[in-house]
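>>> Below are the sequence and a predicted model for it; my questions follow.
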Amino acid sequence: MPYDELERLGLDAATEAAVRKSFPRNTGMLVVTEVLPGSTSESVLQPGDILVRLNGRYVTQFEPLEDVLDGSVGKQVEVELERGGKAVSAKLPVGDLHAITPSAYAEFGDAVVNAMSYQQARHFNVPTRGVYVANPGYVFGAAGIPRGAVIMTINGSRTDTLQDFETGIALLADGERAPVRYITIDDPNNSELRAVRMDRLWFPARHCDRDDASGLWDCKHLAAGAQPKPVPVSSTAFPHFKEPLLNALAPSIAMVTFDMPYSVSGITERNYHGTGLIVDAQRGLVVVDRNTVPVAVGDVTVTFAGTVQVPGRVLYIHPQHNFAVVAYDPALIGTTPVKSARLTPRELFAGEPLWVVGLGGDSQMHARRTEIASIDPLELPLSRTMRFRDSNVETAQLVNPPLEFDGVLADKAGNVLGTWSSFAYESGRELSQDTRGVPIDLVADMLERVRNERPLHSLEAELGVLSLATAREIGLPQRWAQRLAQHAPTRRQALTVVRLVGGSAAAQRLQQGDLLLAIDGSVVTRFREVEKAAADKEHVQVTVWRGQSELTLEVATAELPGADVDRLVEWAGATLQAPHRAMSVQRGIAPVGVYVGYFSYGSPATRYGLYPGRRIVEVDGVATPDLDTFLKTVTGRPDRSSVRLKTITWNNAPEVITLKLDKHYWPAYELTHTMEGGWVRRALE
């Protein structure tokens, strides 16, 4: 600091003269600008103190100061200062900077934590203790604990060191929740409290120490933790509302939260919540939209009356529409008086009055009286990431619709006529969502198939709607126009083939632009008629108008599974899976190759450009049509060896990349869906 400012701080004139004489070329002296809280210097030094002598010698620059301190580690130095014109002297211990520099880290639940460093403590202006969140990952991210937070306690126990933290999580079983208190750099003087759900399933847990000789971080597995405890049985009662409709529906509505450990199937968001409709209280079945439970990979929680919270599991993902079924154990909610919703499948009409009932983000019941403005085909843009996108469905738009909650459409007696569902879609590079009403007929059909394990077949064609006048313009003859008009007098329309699912039988027999007239001899003019005609048949006779002629074609239907993802592989930091159906539906791509769902930052996949959305079709010239072939080809290769990968994008543009393996930091493992509905993780090498 220059002498003129030092004089304002109170530097004694005699001291200044002596220092100027000793260092005639220097223009100032060293001043204390900050003192780390909790350090041994905190009670001695103050910001604004002017350093005069160190061990009896004048010190005015950083280099000689550092020389003295580096040579005095573990010892004491004598410090002479001036504070407001008064002399201050003290003996202070010199600590080892390496001792407060992290030399170990822990990773669990996709999170990475290390001991608080001296540099970070300076940023926070807090003592050098606590555990720093370098990456919140799945565990902390789901709890809302951000990157850069400092964990102060877990389960009420202090976490001054990394060892303290590891001791705390060692007591937690998989799925067990524990309160975590932390601070952030934005507000270091106030702490926050969150409940964290321990994960020992989705990700490996390791402790890694720096080895300066090898240049690596040596890693070992953390303790396996305690065995999961039985979930306690809890009961609650539903509140009484002034509106009878809310009293009728409250026992059939629950809040569902869903956390995704991995980005898969083009979906990168990790945390969801929404209103669930209890459709089978005896079996514990709840229906949600796929903007609440988008895939089968994740952790489900079901909350009743905002009070009782129990774990759930994904039972069924509708392959065609925006619905999923989750299940919970009814025994866990004790005497909570839940009821199965009264589903009333029937057609909805424009102008029909009804109620929208659901739960907001605060788990409070909401209701709004409204009416149906129109019934229209749902038209969503194609997804850039090839995430699920609903089609072939008519939805209800409402007058003055509620946008702050989702839920159900009901009549005044509490009969459920439809769902008020949130649809996620991509608009350019932005993720958007729209809320529409969906007739409950789709839910009733799905529920019946889940209960009876009855498969669902599909024609595998995305359809659009044309007016009969437009259909006539492209060649539809008068006789067919009359038949279609007679079939649906108030809906004078025809269906046309817009897209065909890649690799399906329909893609071989039908063509885009075909006018779909009948299935098995029955005239069809609406999406639901087509789905019902194909749902339980392995083959159908499809009558189309193509060009200037009528054709009747036999088309094999596709049996669609209710589990969109049943296996994941983590390899070289990339999340790999079989090509998902949405890719084939939207882009007409045959499900061949290994789909890259996502990558971990800093991994070989990131470094060498194995980007999400691509498919690996060859490894070192060997075709890899599926995951099994891929794993057979890459397993057993030595660490740091290179592989040559041929990848293709959604528009079949090829690219060849080379990737160097790093098995030390990015070991390969897989997750598989079990027959019991759970998931199992195992190492691949």
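Perfect, I can see it now.
>>> rest of the way, CA atoms for contacts and neighbours
OK.
>>> and for stretch 274-294, what are the contacting residues?
With Cα atoms under 8 Å, 6 or more residues apart in numbering as the contact definition, stretch 274-294 has outside contacts at 252-258, 272-273, 317, 322-330, 338-342, 358-361, 388, 405-408, 421-424, 443, 447.
>>> Of these, which belong to helices?
Among those, the residues falling in helices (DSSP state H) are 443, 447.
>>> Would you write out the ChimeraX command that picks the buried residues out of the contacts of stretch 274-294?
A single ChimeraX command selects the buried members of those (16 or more other Cα atoms under 10 Å):
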select :252,253,254,255,256,257,258,272,273,317,322,323,324,325,326,327,328,330,338,339,340,341,342,358,359,360,388,405,406,407,408,421,422,423,424,443,447
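>>> and the closest residue to residue 513 other than its chain neighbours, what element?
The spatially closest residue to residue 513, leaving aside those adjacent along the chain, is residue 497, at 5.2 Å (Cα to Cα, 6 or more residues apart in numbering). Secondary-structure assignment from DSSP states H and E places residue 497 in strand 493-500.
>>> Structure two is appended below for comparative analysis:
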Amino acid sequence: MAADKDPSVRDLNTMAILKYYPLSVLVTIDRHEWYAHPQIYSRNDNTGFWTAKPAIPPDSMLISSRLHSDITQTNSIPVSATRNYVPGELEHDNCNGKWEDDCIKKQSIDHKALEGSCTDDVKNVSKKRHRGDSTCSEGSILSNGNIDEYKEPVLRQTPSSENNDLSVKMAVSATNASLAEQVIQPALVMFEVHVPPSCMLDGVHSQHFFGTGVIIYHSEIIGLAVVDRNTVAVSVSDVILSFAAFPLEIPGEVVFLHPLHNYAIVAYDPSGLGAGATNVQAATLLPEPALRRGESVHLVGLSRSLQITSRKSTVTNPCAALNIASADCPRYRAINMEVIELDTDFGSTFSGVLTDGQGRVQALWSSFSAQLKYGCNSLEDHQFVRGIPIYAISLVLDKILSGAAGPSLLINGMKRPMPLVRILEVELYPTLLSKARSFGLSDIWIAALAKKDPIRKQVLRVKGCWAGSNAEIHLEQGDMILAINKVPVTCFRDIENACQELDRLNDSDGKLKITIFRQGQEIELLVGTDVRDGNGSTCMVNWCGSVIQDPHSAVRALGFLPEEGHGVYLARWCHGSPVHRYGLYALQWIVEVNGKLTPDLETFLNVVEGLEHGEFVRVKTVHLNGKPRVLTLKQDLHYWPTWELKFDPDTATWRRRMIKSLNSTT
């Protein structure tokens, strides 16, 4: 009895109980090859090395189904999805595992804090999720169809009696909701995203993300949902979709990442919904007319427990220019965007959609990621929410459904051409016309720009050009963009429309005739544009325990690439690896290996493929701040083999290829 009164003894007893408490999990083995085959390691006492052998025979049906099957299990979830989640605010978890990017300690570039209209709200990030009172409204649930121009037969299956009872219960519970809630609920979906720790590309800052998206297309053969890129940051992701209209989880595949705007499109297989397909519908999009200041909208989204939450808000600014500074470790950030601001919302972690009173989607209420600087050197991650007008998303959706003139991608067993996006790879920011007058802009141009847009009363200026872009050799920092093809330009959408017009002209050379104001003079230039796909980074190499890739857009947006050639970019490194032991950290370009230039990933692979186990390698690097460095490391192919991970659009899978190991070379 005395032992029971001892707190330490009680703690030990509790720990013993927890230690042997059984835990059941579901493990998904899918068709991607982000992870190597299971292996069993045993120590050789004679040599001191740990040797590996396959844990599953090579001819096992388990491996063959993972490598060659195009059918993904739709009723299983990852191990991490079995955690006990507490319903509440939607937060983007930040769990980086053992991989390190060494961003804060090794970064010496001075970054600016978040500027513009978002600054005040981001500084006062609220961690509490507020719930608004739902407005009661009588009336029947409206049917949500697809875009009229591309109607396909919607999947109709006869539900069982249990599913009928479930639908009735859902309809009864929806009677206390507003009309907008009832209409949009069948289109809302919760995203659970897991990034494999071995291939965290493009500076992604976390392994786990959650967020609310909306279904924008649903038919018998394909379903498309859209969500912000702070939820789906990279295409190398395990995506699980949970539907508000039916209790079911199915996997999704990332099919489009917009290079500038903060949204991603994810495809899913409607046949995986089974009888629940009758409950899931696509939202009705309302791209026009654009929202105006003072208009009322319904902010609707999902909690972590898939409970629909909404409130009525008022638009305070329908065209707030977004200005997010580069993070210490370059990662995706939205640029050249105008977003929607509301008077009240549910805090900085709540995402969803903005609808009118009839439940038609006017904007995607999206989460944005930024870093704010506190004190001398401290940078902290913050997120905030703003609205993205739905017209930008509807344009890309139209191209996907109508058959865009782009590379084909296998989606649900059918190849579909995906759209290409023509952009001007220049970061812009608005300046008031009153400030532009102080810089010497003539009264004629002031009057022309004010007449073109009496609301904004601004002119766009160049903040910087992306390194390696076609615009880099023509535009300079501080240039004012006055007109394109003699038509005054006042906002980001004007430039996007001009780029889209080039695509409509078959004989176009891809150049814009731009009138700029530079150092007191008006100059006309022919500036080239760039065409990008929505795949993101599709190839990486793991060499000596580091993740090597081509410089992604966030790195190029810094405006600098090494003179020796673009080089390959070292994105991350692993503890205990050769690059860790010898000090080859992240945020650097590798421009030479043993005196041989490595301007791109293919050349880098050809060079390192000839390196042997235990060989000392001389590496020349250039840091993001431009400082060169030369170091030597010893290659270890026993524990740290060289392998490549590449996306195959013909099979829509990521394939792993062993480049060189201690015992084999393929």
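Sure thing, it's come through. Note that the structure is a prediction, hence the values are computed from the model and not measured.
>>> tm score of chain vs chain?
Once superposed, chain against chain, the TM-score is 0.73 (TM-score structural alignment, normalised by the length of the second structure); 510 aligned residues with a Cα RMSD of 2.5 Å.
>>> picking up where we left off before, relative to the second structure, and after superposing, what's the average distance for the helix or strand following the strand holding residue 497 of the first structure?
Downstream of strand 493-500 of the first structure, the first helix or strand assigned by DSSP H and E is helix 505-509. Mean deviation of helix 505-509 of the first structure from its aligned counterpart in the second structure after superposition (mean Cα distance after the TM-score superposition for the first structure): 0.9 Å.
>>> Show me what helix 505-509 of the first structure is packed up against.
Applying 3 or more Cα pairs under 8 Å, 6 or more residues apart in numbering; DSSP states H and E, we find helix 505-509 of the first structure packed against strand 549-556.
>>> Need the contact partners of the strand it packs on.
Contact with strand 549-556 of the first structure is made by 459, 505-506, 509, 538-545, as judged by Cα under 8 Å, 6+ apart.
>>> Those residues: which two are farthest apart?
Using Cα to Cα, the contacts of strand 549-556 of the first structure span at most 22.6 Å, a distance reached by 538 and 545.
>>> Return the subset of the contacts of strand 549-556 of the first structure lying in strands.
Among the contacts of strand 549-556 of the first structure, the subset assigned to strands under DSSP state E consists of 539-545.
>>> top of these by neighbour count?
Using other Cα atoms under 10 Å as the contact criterion, the top neighbour count among those goes to residue 544, which has 24 neighbours.
>>> Can you tell me the element residue 334 of the second structure falls in?
Counting by DSSP H and E, there is no helix or strand that carries residue 334 of the second structure.
>>> for residue 313 of the second structure, that is, sorry about that
Counting by DSSP H and E, the secondary-structure element that holds residue 313 of the second structure is strand 308-321.
>>> With residue 586 of the first structure instead?
Element membership of residue 586 of the first structure, judged by DSSP H and E, is helix 581-587.
>>> Run a quick neighbour tally on residue 556 of the second structure.
Number of residues near residue 556 of the second structure (other Cα under 10 Å) recorded here: 18.
>>> correct me, but the residue nearest to residue 513 of the first structure touches residue 515?
Yes. Look at residue 497 of the first structure against residue 515 with Cα atoms under 8 Å: they come within range, at 6.5 Å.
>>> Looking at these two, which one has more neighbours?
residue 515 (27 against 18).
>>> which one in the second structure is aligned with the residue nearest to residue 513 of the first structure?
In the second structure, the residue equivalent to residue 497 of the first structure is residue 462, according to TM-score structural alignment.
>>> Over to residue 271 of the first structure?
Counting by TM-score structural alignment, the partner of residue 271 of the first structure is residue 208.
>>> which non-adjacent residue is nearest that match?
On the basis of Cα to Cα, 6+ apart, the spatially nearest residue to residue 208 of the second structure that is not a chain neighbour turns out to be residue 194, at 4.8 Å.
>>> Translate the one you found into the numbering of the first structure.
Per TM-score structural alignment, residue 194 of the second structure is aligned with residue 259.
>>> That match is in contact with residue 311, isn't it?
No. Using Cα under 8 Å, residue 259 of the first structure is not in contact with residue 311; the gap is 11.8 Å.
>>> shared neighbours, those two?
Between them, residue 259 of the first structure and residue 311 share the contacting residues 299-300, judged by Cα under 8 Å, 6+ apart.
>>> Quick check on these two: which one has the bigger neighbour count.
When residue 259 of the first structure and residue 311 are compared on other Cα under 10 Å, the one with more neighbours turns out to be residue 259, at 22 against 17.
>>> ok now do that one, which residues does it touch?
Each residue near residue 259 of the first structure by Cα under 8 Å, 6+ apart is listed here: 142, 270-272, 298-300.
>>> for residue 293 of the second structure, same thing?
If you count contacts by Cα under 8 Å, 6+ apart, residue 293 of the second structure has them with 314-318.
>>> try 7 Å
For residue 293 of the second structure, the residues meeting the contact criterion (Cα atoms under 7 Å, 6 or more residues apart in numbering) are 315-318.
>>> Find the residue at the geometric middle of the first structure.
Nearest residue to the geometric centre of the first structure (Cα atoms, centre = their mean): residue 270, 1.1 Å.
>>> Now for that one: which residues touch it?
259-261.
>>> The residue nearest to residue 513 of the first structure and residue 463 of the first structure, how far apart?
Separation of residue 497 of the first structure from residue 463 of the first structure (Cα to Cα, to the nearest Å) stands at 5 Å.
>>> With residue 264 of the first structure instead?
Computed with Cα to Cα, the distance linking residue 264 of the first structure and residue 463 of the first structure is 26 Å.
>>> again with residue 15 of the first structure
For residue 15 of the first structure, the distance to residue 463 of the first structure equals 89 Å [Cα to Cα].
>>> Between those two, point out the one with more neighbours.
More crowded of residue 15 of the first structure and residue 463, by other Cα under 10 Å: residue 463, with 25 against 13.
>>> Contact partners for the more buried one?
Under the criterion of Cα under 7 Å, 6+ apart, the neighbours of residue 463 of the first structure are 392, 495-499.
>>> Give me the buried subset of these.
Neighbour-count burial within those applies to 392, 495-497, 499; the criterion is 16+ other Cα under 10 Å.
>>> which residues touch the strand holding residue 497 of the first structure?
Identification of contacts with strand 493-500 of the first structure by Cα under 7 Å, 6+ apart yields 460-468, 471, 506-507, 511-516, 525, 585, 588.
>>> Now intersect those residues with the strands, please.
461-467, 515-516.
>>> Could you point out the helix or strand that follows the strand holding residue 313 of the second structure?
Moving toward the C-terminus from strand 308-321 of the second structure, the next helix or strand (DSSP H and E) is strand 338-342.
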